[in-house]
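[1] For reference, the sequence and a predicted model appear below.
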Amino acid sequence: MHDVVIVGAGPVGLFLACELGLAGCSVLVLEREPGPTSPFKAKPLGLRGLSAASVEAFYRRGMLHQLLTASGVDDDAGAHTDVDEPSPPRAVGHFAGMVLDPAQVDVAALPYRLPSPALEGVLTSLEAVETLLSERAAKLGVDVRRGVTVSGIAQGAESVVAQAGEREYPARWLVGCDGGRSVVRGLAGFDFVGTEPRFTGYALHATLADPGKLNRGFNLTRTGMYLQLSEGHISMMDFDGGAYDRSQPPTREHLQTVLRHVSGTDATLSDVHLASSFTDRARQTTTYRQGRVLLAGDAAHIHSPLGGQGLNTGIGDAVNLGWKLAATVHGNAPDGLLDTYTRERHPIGAKVLDWSRAQVAIMNPDPHAQAIQAVVRDLLGTRDGTTYVFQRLSGASFRYDLGGEHPLIGRSAPDLRLEDGSRLGDLMQDGRGVALDFSAGRDLRASATRWEGQIRYAAGPATNDLGLGALLVRPDGIVAWAGDRTPDRAAFEQTAGHWFGPAGC
């Protein structure tokens, strides 16, 4: 019997499998597709944007270089990490198709932001991400089996069984990472609530007879929206209430009709190589756990792809869940630790759904939405407006409510650098929490070593300690406790016990 069975070998399932494998868990991944490759995972239709928060997750596990290489991005990570203050981002992204100017981002307004190799988002592909994570999973001893379709789930007091045909796969825990049409979600009886779609979206790779008739980039029109990243790589939105999605195959004739409608041109598609449809249906499960079954990624929340938040939210789920589930498997989790997964990640998912809904609402081609769009466009042209969107898209604004008075608690830890050259990101590669002690007296050494198997202790002056005396960082990179110049050992130990259980476990 495995410790954990994960259903779904997409980026979320594989990232979670790697986190569990790193922690020494026995992990089996079941994937219904027979092979890892697909034209919808490769560029151009498999193109995806990883936010700075997601790139940071790869960095903290020692995979940044491999990610950049697999994505075809110049590996200049660290080129600007010796400066005192971070520079403005090279790109911000868009809100409802309105592209923002990165020079407008007020870097000084970003909370506790320090130079880091992982401050920028990365344009990559599903194929690149899955290949990287599959290779890492194999090295960590994760068993990935493809061509396996789960058809049943049976839970007991101490285990759960995934049924696939005549085969049974028993485990102590099961996690559904099997996408927006999750089989696990339905079999386990999760409530999935939300709003119905307003548009049918299309992604296609086509040959244009007259490519000059379509503009590059985002194009908001009075009848919809289209995006052309490269010639013939087109996404478009038709506000038909989602009527066409998956109702019939997207033929060349239909796609050309929609393209002409939303673009206001007579552009001609001479050939369509690949095409798929999607909607802005927005739903979320009311909890991310039912007994011994948990959900992550699109299995727990779906929404429109506007802003590229789906993949990033799913990776955030995997990072949050991985160490908590591993601690539960190993029997050293404090009471209620696994329940904090839903408590922390569900509000994040809900915010992402509303972020998506807000964009759809102002893109709707009716006079009221168009009027609101004009107001929003003006606001996004301001420094405050651009900074606000950047914080949301990059993940810089996300903060878990963990209690505590210090404003850094609950946020992703800044990439503090010790004078010996080591960085926080380097110290997190083994998946343990980190206690950073900047105090001259090494006040926390004795306390931290009580959790030696779960917390790495690092001491010494930092090049920029932000006025802190010490930090306790969870394995997912979230600050659990922050101390002043004279750290309070009792407060540190209380927090460590809260997240890592009794000392010595």
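    Cool, got the structure.

[2] Only C-alpha atoms from now on, for both contacts and neighbour counts.
    Noted.

[3] tell me what the host helix or strand of Leu353 is packed against?
    Remark: Leu353 resides in helix 339-363, with elements defined by DSSP states H and E. Applying 3 or more C-alpha pairs under 8 Å, 6 or more residues apart in numbering; DSSP states H and E, we find helix 339-363 packed against strand 282-285, strand 301-302, helix 309-330, helix 367-380.

[4] out of these, deepest packed?
    Highest mean neighbour count among the helices and strands packed on helix 339-363 (mean count of other C-alpha atoms under 10 Å): strand 301-302, with a mean of 26.

[5] Distance from that one to the middle of the chain?
    Mean-position distance between strand 301-302 and its chain equals 12 Å (C-alpha atoms, centre = their mean, to the nearest Å).

[6] what does that strand rub up against?
    Contact with strand 301-302 is made by Gly180, Arg281, Ala282, Arg283, Gln284, Thr285, Gly310, Gly349, Leu353, as judged by C-alpha atoms under 8 Å, 6 or more residues apart in numbering.

[7] For those residues, please prepare a markdown table with the additional fields distance to Ala103.
    Listed next are the contacts of strand 301-302 as a markdown table, based on distance: C-alpha to C-alpha, whole Å:
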| residue | distance to Ala103 |
| --- | --- |
| Gly180 | 36 |
| Arg281 | 33 |
| Ala282 | 32 |
| Arg283 | 35 |
| Gln284 | 35 |
| Thr285 | 38 |
| Gly310 | 26 |
| Gly349 | 29 |
| Leu353 | 28 |
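
[8] Show me the helices in the stretch 51-200 of the chain, by range?
    Counting by DSSP state H, counting those that start in this stretch, the stretch 51-200 of the chain has helices at residues 52-60, 64-70, 126-139, 183-187.

[9] I'd like those laid out as CSV, including mean neighbour count and distance to Gln290.
    Formatted as CSV, the helices of the stretch 51-200 of the chain follow (neighbours: other C-alpha atoms under 10 Å; distance: least, C-alpha to C-alpha, whole Å):
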stretch, mean neighbour count, distance to Gln290
helix 52-60, 23, 27
helix 64-70, 18, 34
helix 126-139, 20, 26
helix 183-187, 20, 10
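
[10] this is the other structure I want to compare:
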Amino acid sequence: MHDLPIYDVVIAGAGPVGLFLACELRLAHLSVLVLEQAEDPHAPLKQLPFGMRGLSSPTLDAFHRRGLLDDVAAPQRAAVPPTHWMQQPLRAGGAGGHFAGIQFFHDRIDASTWLYRLPSPAGTHMASNMAHIESVLAARANVLGAEIRRGIGVDDVEQSDAGVSVRARDQTFRGRWLVGCDGGRSTVRKAGGFEFVGTEPEFTGYSVEVELAQPHAVVPGRQYTPTGMFTYQPPGTIAMVDFDGGAFHRTQPITLEHVQRVLRHVSGTAVTVTALKQATTWTDRAFQATTYRNGRVLLAGDAAHIHSPLGGQGLNLGLGDAMNLGWKLAATLRGDAPDGLLDSYGAERHPVGAQILDWSRAQVALMRPSHSTRALAAIIRDLIETRDGATYFAERVWGLSLRYEMGGSGCEHPLVGRSAPDFVLADGTRLGERLRNGKGLLLDFDARAPLQALAGRWHGRFAYVASDAHNKLGLAAVLVRPDGIVAWAGVDTADQAALKQAALQWFGAA
């Protein structure tokens, strides 16, 4: 066993989160092994319309900063007419998203409140197919040299002070670190001894592709009824919710007869299902690991937090985990990480996960089949039609309100802890393009020698870029972490104490 190769990081799970994390780690030239239980990455359900996911601003920023945005956005930029009911232009302003199916529209949003967000190719939101996202990330991981083995799921985990041994089928793999990105039923989470706490489900959700004898008997779009909720996209794509306490989820085979019975119950129609092509169930069970790290084992994505897929926040949450964790784990492996850097992953991402779980629970509260719920939904509908209401929901759904508590950075500028603006530099390049190597940077708008000298003390752990910009937002300089989060922002660079403190906090000793 001691003759086995030792990988820097073993990742369990080759979904979007595991693949994106593999890309981040390979940018730092670490050896990465990805183990995936499924032999075929092309699951049929990922190809269906309910395989569409809304990508939020932090996700799009991350893809832009790593040069992935064009590939991810290619299908949406091909001018294909909308195929998902939530993408249909119901009025001139265009739908920007929804909360429990209650839509907010662009013509109600006040973008002037986002003082530190500059126009960017990333935009604020975009719909994309889950299977396409995964294929783009898999292709990039392969190009970067990550080793991906499919059909080999993790069975058990043992760790020591020196590393982790992973048993998968009849093989054993060794890594200095292990990251569980293996989904809501994560083997890594269970074997790693993580506590998983939360709230039990109220419903069983169904995503099905069927043929109907009377396709026009069911009303298209999202419909709330006295017995549940359903979304119908003709000719046969249906998502529906039955408030049974999650009793049917993964307890029995999903038969045509059962799907027909639930559809009739939820829709209140006598519709007949003549063929069942694809079907899966899900619930609103909302659980989160109490910590994202146990020794040399870490969790990311659904392995760390699960909730209802309603609203499409889960993918964004997991990709945000990967973007936050990758550079911190790389610095830890290199040996130049400051004290506590790796623990800042959980400190920053756990509160974000908890907030998304509550966001999901709040949507479920607006879906319950009761008169009081419908009355509450009517009030939310009125609020979301106001300018302040639409702006609030856009900020939350699009991820624009994300801000990390940065602790001892010594700088109180409102940009610190937020995603860096995509400054357009004097040569026409953008800040996002300067982050594609996975390193941080100090952007100095005034090309001051003391800042260049300061950056030089960190020997390439972050780059120094001296350039004017088309809109500097009143800043003289800004220090950006590898994940694109602002670590320090200065309107006057004469006092460099706070800048030095931020550099020490995030990039280690000079």
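    Yes, it's here. The structure presented is a predicted model; accordingly, all values stated were derived computationally and were not measured.

[11] Dump the helices and strands packed on helix 339-363 of the first structure to a markdown table, plus distance to Arg432 of the first structure.
    Shown next, in a markdown table, are these (distance: least, C-alpha to C-alpha, whole Å):
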| stretch | distance to Arg432 of the first structure |
| --- | --- |
| strand 282-285 | 30 |
| strand 301-302 | 28 |
| helix 309-330 | 8 |
| helix 367-380 | 40 |
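
[12] Please name whichever of those is nearest to Ile409 of the first structure.
    helix 309-330 (15.3 Å; C-alpha to C-alpha).

[13] and that closest one, what other elements does it pack with?
    helix 11-22, helix 52-60, helix 339-363.

[14] For the residue nearest the centre of the second structure, list the residues it contacts.
    In the second structure, the centroid-proximal residue (C-alpha atoms, centre = their mean) is Asn316; its distance is 1.8 Å. Counting by C-alpha under 8 Å, 6+ apart, Asn316 of the second structure makes contact with Leu55, Ser56, Pro58, Thr59.

[15] And the residues you listed, which is closest to Pro220 of the second structure?
    Within the contacts of Asn316 of the second structure, the smallest distance to Pro220 of the second structure is 24.0 Å, found for Leu55 (C-alpha to C-alpha).

[16] So what does the closest one match up with in the first structure?
    Aligned by TM-score structural alignment, Leu55 of the second structure pairs with Leu50 of the first structure.

[17] So that match sits against Val122, correct?
    Yes - using C-alpha atoms under 8 Å, Leu50 of the first structure is in contact with Val122, at 5.1 Å.

[18] Please say which of those two ends up with more neighbours.
    Neighbour comparison, Leu50 of the first structure and Val122: the larger count goes to Leu50, with 24 against 20 (by other C-alpha atoms under 10 Å).

[19] So Tyr7 of the second structure: helix, strand or coil?
    strand (DSSP: H, G, I helix; E, B strand; the rest coil).

[20] Give me the neighbour count for it.
    18.

[21] just the one 3 residues further on next, same as before
    Val10 of the second structure has 27 neighbours, counted by other C-alpha under 10 Å.

[22] same deal with the one 4 residues further on?
    As a burial measure, Ala14 of the second structure scores 26 neighbours (other C-alpha under 10 Å).

[23] What sits closest to Thr493 of the second structure if chain neighbours are left out?
    Computed as C-alpha to C-alpha, 6 or more residues apart in numbering, the closest residue to Thr493 of the second structure that is not its neighbour in sequence is Ala476, at 6.5 Å.

[24] Can you give me the buried ones in stretch 433-447 of the second structure?
    Judged by neighbour count (16 or more other C-alpha atoms under 10 Å), stretch 433-447 of the second structure contains these buried residues: Arg434, Leu435, Arg436, Gly438, Lys439, Gly440, Leu441, Leu442, Leu443, Asp444, Phe445, Ala447.

[25] I meant to write stretch 406-420 of the first structure there.
    Applying a neighbour-count criterion of 16+ other C-alpha under 10 Å, one finds Leu408, Ile409, Gly410, Arg411, Ser412, Ala413, Pro414, Asp415, Leu416, Arg417, Leu418 buried in stretch 406-420 of the first structure.

[26] a markdown table for the residues you listed, including secondary structure?
    Converted to a markdown table, those look like this (three-state DSSP):
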| residue | secondary structure |
| --- | --- |
| Leu408 | coil |
| Ile409 | coil |
| Gly410 | coil |
| Arg411 | coil |
| Ser412 | strand |
| Ala413 | coil |
| Pro414 | coil |
| Asp415 | coil |
| Leu416 | coil |
| Arg417 | strand |
| Leu418 | strand |
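
[27] Which pair of those residues spans the longest distance?
    Top of the distance list for these (C-alpha to C-alpha): Gly410 and Leu418, 22.0 Å.

[28] What's the match for Glu395 of the second structure in the first structure?
    Match for Glu395 of the second structure (TM-score structural alignment): Gln391.

[29] In three-state terms, how would its match be classified?
    Look at Gln391 of the first structure: counting by three-state DSSP, its state is helix.

[30] tally of neighbours for the residue lying closest to it once chain neighbours are set aside?
    Closest residue in space to Gln391 of the first structure, ignoring its immediate chain neighbours: Ser397 at 5.0 Å, by C-alpha to C-alpha, 6+ apart. By other C-alpha under 10 Å, the residues close to Ser397 of the first structure number 15.

[31] cool, and Pro41 of the second structure?
    Around Pro41 of the second structure there are 17 other residues, counting by other C-alpha under 10 Å.

[32] Just give me the match in the first structure for it.
    Alignment note (TM-score structural alignment): Pro41 of the second structure maps to Pro36 of the first structure.

[33] Repeat that for Val179 of the second structure.
    Using TM-score structural alignment, the partner of Val179 of the second structure in the first structure is Val175.

[34] Might you report the residue contacts of its match?
    For Val175 of the first structure, counting by C-alpha under 8 Å, 6+ apart, the contacting residues are Val4, Val5, Ile6, Val7, Val293, Leu294, Leu295, Ala296.
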